[in-house]
Every structure is written in C-alpha cells, then in structure tokens.
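Visitor: missing the sequence, but the structure's below:
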C-alpha cells in the first residue's frame, strides 16, 4: 500500500491510496463463502446455493463493503504514519489507473489547525455585583401574585390590566378574511396578545359598547395575505373585568409549596431562588465577555468540513424544534446557519486548545457540584442528581459546562476584571 501526502490550500490535504486487487478480491471471496453457508435464496435450500449464484446476487454489495472498509483502514494507516489530526471525514474518489494489479483512490480531507491565543492582559471584563434586597423579593412576590390573578366584573371603562371580552369582525377592503371573526373573545390589555393598534382601542371601552376602528397589519405579519394591509374592525364589548390579586397570606404561601403557610419562609425561599438566578446570570455575562475576548484575540483557520457538519446539525435541531412546537416547517437554507456554525466551531477549537495547554480538565468534585446546582431548581433534587449520573449524554453536557467555567476563570485571571455594582432589575434586563 502506498499513500503519498499532498498539501492543498489552507487545511486541505490529500492522499493517493493504492488498493491491491488481489487482496480486495481475496477478502470478497472469503466473505461470499461464509455467506453461502447460511444464505437463503429462491430455488435452493438454506446454505446450499452455489457460490456462483451467491456471488451474482450479493457480490456487488459485498465488494462495495470490502472496498469501503479497506479504504478506511488504509486511510487510517496513512494518517497515523504522517501523524495527522483529521477534521471531519475524508472524501474518496477513484482515479484513472492503467495498473491492472490495483486501484488508486484520492482521499481529500482537512486537518485541525494550529491555534494561536494572543495576549489577554489588555482585555477588560465587567463583572456585575448584585445584592438581592427586600424590594426585589417584594417585587417578585407581586409577579407571582399577578401570575395567579383572577378577574371580577368591573362597572367602569376598561384600563391597563383589565380583561375585556368582546365579539369582533374584521374586513379588508370590505371583504371578510379567515380568522377575522369571533364571539366572546377575551384579551388582557397590556399583555401584547393583540396587535398594538387593536389593543389601544380597547382602552376606555365599557360593557355593551360598540366601536369601529382600523388596524394596520405589519409587513412581516405571519398571515401573509394580511401582511402590510389595513383592516376595519367592528367590536361589541360583552364585559370588562378587573384583575383581583390573591392576598399575600398563609394560603398564598401554601399555594407556592410552603406547607405551614409561613410567609417568612416563603420570602426566604424566593430570595434564595433570586440569588441562584443572579449567580447564573453573572456567570452567563462573564462567559459571553470571555468568549468574545478569546474570539478577538485568537488566530486560526477553521476547517470547512467541521463548519458544514455543524451547519447541518443546527438545521436539523431547528427543524425538530419547529415540529415539536407545531410550527409549519419552512424550507431552511444552509446560509441561515453558516455564520453561527463557523463561530461555534472556531470557539470550540479555541476552548479545546486552552483546556489542553493549561490542564483545565473538569474534576469529579466540580461535576458533582454543578449537578447539585442544576438539581436545586427542581422539587426532587436527589432524583435529578441520579438522572444526571445515570445518563451519559447529560453528564457530557455537565462536563462541557465545567470546561467552559474553567476557561472563563482562566480568562478572568489573564484579563482585567472590573466589578460593577448592578441592580437586580438591571441584571435581569428590566431596568
């Protein structure tokens, strides 16, 4: 076997691999003979078909299998001989050959790049410093109460937060359209469930009132037949209902899992949950900054084959997610994902280089701590811990998370980190 290495553009490499015909055919015949002992073929008892008949029916498939396995084996030997790290999969192509004793194939592939991590000393990271206070707990309790609010009839005009029930009919250029008519439809003003033009016209209406108004559909509206058009709506208000929040009492505490109804315990639990979310958000912001710093200070060529594989993976994930959510599957283009895929591959190569060179492998105690941290968000944390420990795929996700945390800590040790006092609402993006 001969395998000559050719250096192509960028990370591209190519082997010319010679496959001796005598070895190939010897293996094909050996497999056909073994197959003939048990194969079932019409007109013959099991295992009694002549070798010529078995070869006629199964020979092409067996030969293709042997050739594929031989090429992979020869390719592996050549890669090892040249001490290469192959990125992705090779592409084999037959080459014209006058030699009757063998066939020649070219194996085109890419290798992993050299990754150069630049100095990070001038890089700056902002680390939010957040203290969860009583006001944050009180605001969260108000949100929890609002999530469990009920509605009661109100003898007044509708205002922000009210539930309005009404009949409506819409027309475009005087013509009704699909989905443009309903009776007893309910919407809470301010929730954003309706188009802004429609919702604004509900403010101030009263039970029994009739009203007509125009609504402009945005150009990117989901129903394409309405996109960019203006519809005339007529509504009849059935009733207006005002929100009623549950009182902050023992019953409310029990509703949220505090068995004895102790409000102080509820507030303590809410604060613990907020602090856990603060920690998660701070980690996320530090990670985002660290990754951007690494991307901007690293030099490497990105294997096109890995980008193509990641693009395909992202497309399949998106299609599966759309199907799961019941969204009509649209035709997805690879161009929609190439940029994201290239970034993910580039970042993955950078992280792998840093982990290897700085011995940042995840430690068992770190993995267990991360699992415990994830489990605390659930009612039965011990069951969640066991679920992680018994699931190799989930454990791999935890290990990836640990490696990312190790890299972020390493970057923070190299760069300039400024602690910035931040309010809880600012961290949550609500300020």
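Guide: Everything's here; your move. A quick note: this is a predicted structure, and the numbers were derived from the prediction, not measured.

Visitor: Every contact and neighbour count from this point should use C-alpha atoms.
Guide: OK.

Visitor: so how far is residue 114 from the residue most central in space within the chain?
Guide: For the chain, residue 317 is the residue whose C-alpha lies nearest the centre (CA atoms, centre = their mean; 6.9 Å). With distances taken as CA to CA, to the nearest Å, residue 317 is found 30 Å from residue 114.

Visitor: need the helices for the stretch 201-350 of the chain, in chain order.
Guide: 250-255, 263-296, 304-324, 335-357 (DSSP state H, counting those that start in this stretch).

Visitor: Columns distance to residue 20 on top of those helices, output as CSV?
Guide: Below are those laid out as CSV (distance: least, CA to CA, whole Å):
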stretch, distance to residue 20
helix 250-255, 76
helix 263-296, 47
helix 304-324, 29
helix 335-357, 38
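
Visitor: alright, now check it against this:
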C-alpha cells in the first residue's frame, strides 16, 4: 500500500492512498465465495452454482462492497503508519477505479492540533471571599415568601405589585397586529413582563374599567417589525388582586421539606442551602477565570469537524430543553458556533493539561462530590449507591473532578488576588466571554 500526505493547512491533510489490485481482487473473491455458498439460483442446487454464474450476477455489488471496506480499513492503516490523529471523518474521492488495476483514492481530513499548554503563570485570578450573613438569610426568606405569594381580590385602585386580570387589544396605526391581543392575562404590576410603560399606565385603575394606553416598543425589541413603534392598547380590567405573602409558619416550612425546628430550623436549612450555593459560585468564578486565561494564552486552531459535531450536539440539547415540533438541524448553526468553538477549544486544552501533568481523577474527591450532590435528596445513601452503579454517571463526575484538578494545578502558578465581597455579589450569574 502506497501513502503520501500533503498538508493543505495547519490542520487539514490530503492523503493519497494506493491499494494493490491483488488486495482488491482477494476481497472480491472472498465475497463471491460467501455468496456462492448461500445463493439460490433456479436450476442449481444450493452451494453448487458455478463461480462464473456467481460472477455474472454478483461481481459488481461484491466489488463495491469490497472497495467500501478497503477504503475504511486502508485509511486507518495509513493514518496509523503516518502517525496522524484524525479529527472527524475523512472526505473520500476515488482517483482511479479500473478492474485488475491498483486502486487509488484521496482522503481529506483534519487532525487534532499538536501543542503544549503554557502561560499558567500569566493568568490573573481574582478569588472572591464571602459568607452568608443573617441579613442574607432574612432576605432569602422574603424572596421565598414572594415566590409563594397568593393574591386576594380587592375593590380599591390597583397599586404596584398588585395582580390584575385583564384583556387587551393592541393596534398600530389603527390596525391590530399579530401577538398584540390576549384575554384573561394575569399581570403583576411592576414585574416588567410587558413593554415599558404598559404596566405603569395601569396603576390606579379599578376592576370593571377600560383604559386606553399608548406605550412604545423598545428600539431593540425582538420583533423588528414592532421595534420603536408606538401602539394603542385598549385594556379591560376584570379584577385587582392584592399580594398576600404566606406567613412564616410550619405549613410554609413544610413546603420546603422542613417539618420540625420551627423558624430557627427553617433558617438553618435555608442557610445550609445558601452556603452550598455560595461555595459552588465561588468555585465557578475561579474556574471561569482559569479557563478564560487558558484560552487567552493558548490561541490554538480548532478542527472545523469538531466544531460542527459540537454544534449538532447543542442543537439537540436546545430542542430537548425548549421542545417544539422542530428537528435539530432546522436550527441555524450560527446560533451555536461561538459556544461550540469555546467548548471544543477548552476540551482540547484541558485534555492536554491532564496529559502534560499526568493527572488522574482522585477517588476521594469523586466520592466527596457525589456525597455533596446526594445531600440535597431525602435518601442520600441511595443516591450515592446509584452513582456508583451507573458507569456513565460516574464518568461524568470523574470528568468534573478532573477539571477541578486542572483548575487547582493552574491556580498553583497563576497570579491570585483575594477579594472580600457580599453574598449577593458572589452568586451573581457569570457571563461567558466570546472566543477570540
């Protein structure tokens, strides 16, 4: 077998492979012999059909099958002999195909980048320090009460935070527009659910009233046909409901699985959950900065095939998350390309750090992580056992632990400064920066 390789770009390889005719004919004959042993042809007993008849009927299909298998096997033999590491499947183009002669084809594919991760000591990390205070716990109790708020019908004028039941009809330039009308809408004033000006205009209205309001759609409104336009809404108010947050009592505590200990027991449970959330947030912030630093200091080229594969994975996840009657490939690839590129890039870098530093997932940390996750369930022992009985789930945890060990490894050399912040500052959602 003859092999020649041409580098057409940093990662793309064009490999020409020549397969001897003898190998092809051997494979074709082998398939024809297999066919002859089971072929049923009128006038011949099974297994007694002459080979010339078998060739007349089946040689073309046998040759196609043989070539297909030979391309696959010879490709992997060639990349192994050339010590290449393909990223994705090759694009194959036959150059010659003539019976009795050597077969030659071209395989175009990308390879994984070869690089060494560097720049650990140039990565800057701001490591936040925070604690859950009594005031933070009290504020969380208020949030939990607000989330469980019910509304009691009142006859007074509507105030901010009241819930109205309304119908509305929207028009622009005297004509109704798509999505501008609805009936029986439950709207909390001040929730920001509607466009600016809509909710404020309903403060002071009463049940049974009809009011015309004229808010303007924001210039950056998602529906560009409505962006920047002023609409006229005729709003009918059916009911006004005053907020009635639940009392901090045993009935309320039971909604969150706390059945004893009263208010102090409930506060202790809330604090425990907040502490867990805080620790996760602090770790996530450090990890995010480490990963951003690794990306910034290791600008490697990423195989397009891996990005395309990750885009498809993200499409499937999006359909599963948001549902709808849509096939994943109907979603535009552009929606996911930045995220896919970052995922692939980080995957390559993290894998290389693991290889360079010869890291292996620490069994103690794996058990600690599983135990921590299981603590949120009523029967944690069963959850721990379930993880250790499911290899796929256990491998996911192992991967997360390995990533944490990568973070720890880089952190030992990074430029770290500590900063004390409030609980709220520490648990703010992170924003993922774009990839270069």
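Guide: Arrived safely, thanks for sending. Please read all numbers here as calculations on a predicted model, not as lab measurements.

Visitor: What value does the TM-score take for this pair?
Guide: Scored against TM-score structural alignment, normalised by the length of the first structure, the superposed chains reach a TM-score of 0.88; 429 aligned residues with a CA RMSD of 3.1 Å.

Visitor: Just give the number of residues close to residue 189 of the second structure.
Guide: Residue 189 of the second structure has 21 neighbouring residues, counting by other CA atoms under 10 Å.

Visitor: Quick check: it touching residue 198?
Guide: No. Applying CA atoms under 8 Å as the test, residue 189 of the second structure and residue 198 come out as separate, 9.1 Å apart.

Visitor: So residue 183 of the first structure, which state does it fall into?
Guide: strand (DSSP: H, G, I helix; E, B strand; the rest coil).

Visitor: That one touches residue 168, doesn't it?
Guide: Yes. With contact defined as CA under 8 Å, residue 183 of the first structure and residue 168 form a contacting pair (6.5 Å).

Visitor: Excluding chain neighbours, what is closest to residue 418 of the second structure?
Guide: The shortest distance from residue 418 of the second structure to any non-neighbouring residue, by CA to CA, 6 or more residues apart in numbering, is to residue 127 (4.7 Å).

Visitor: so how far is whichever strand or helix holds the one you found off the chain centroid?
Guide: Using DSSP states H and E, residue 127 of the second structure maps to strand 124-129. Relative to the chain's own centre, strand 124-129 of the second structure is displaced by 26 Å; criterion: CA atoms, centre = their mean, to the nearest Å.

Visitor: Which residues does that strand contact?
Guide: By CA atoms under 8 Å, 6 or more residues apart in numbering, the surrounding residues in contact with strand 124-129 of the second structure are 282, 285-286, 289-290, 293, 414-421, 426.

Visitor: between residue 183 and residue 168 of the first structure, who's got more neighbours?
Guide: Each of residue 183 of the first structure and residue 168 has its neighbours counted (other CA under 10 Å); residue 168 has more, 19 against 14.

Visitor: what's near enough to touch the nearest residue to residue 91 of the second structure once chain neighbours are set aside?
Guide: Of all residues not flanking residue 91 of the second structure in the chain, residue 108 sits nearest, at 5.1 Å (CA to CA, 6+ apart). Residues near residue 108 of the second structure by CA under 8 Å, 6+ apart: 12, 13, 14, 15, 90, 91, 92.

Visitor: so what's the second one up against?
Guide: So the one you mean is residue 13 of the second structure. Applying CA under 8 Å, 6+ apart to residue 13 of the second structure gives the contacts 5, 6, 7, 108, 109, 110, 111.

Visitor: mean shift between the strand or helix carrying residue 409 of the first structure and the second structure?
Guide: Using DSSP H and E, residue 409 of the first structure sits in helix 392-414. For helix 392-414 of the first structure, the mean deviation from the second structure after alignment is 1.5 Å (mean CA distance after the TM-score superposition for the first structure).

Visitor: swap in stretch 264-280 of the first structure?
Guide: With mean CA distance after the TM-score superposition for the first structure, stretch 264-280 of the first structure departs from the second structure by a mean of 0.9 Å once superposed.

Visitor: next one: stretch 38-50 of the first structure to chain centre, how far?
Guide: That offset, for stretch 38-50 of the first structure, works out to 51 Å (CA atoms, centre = their mean).
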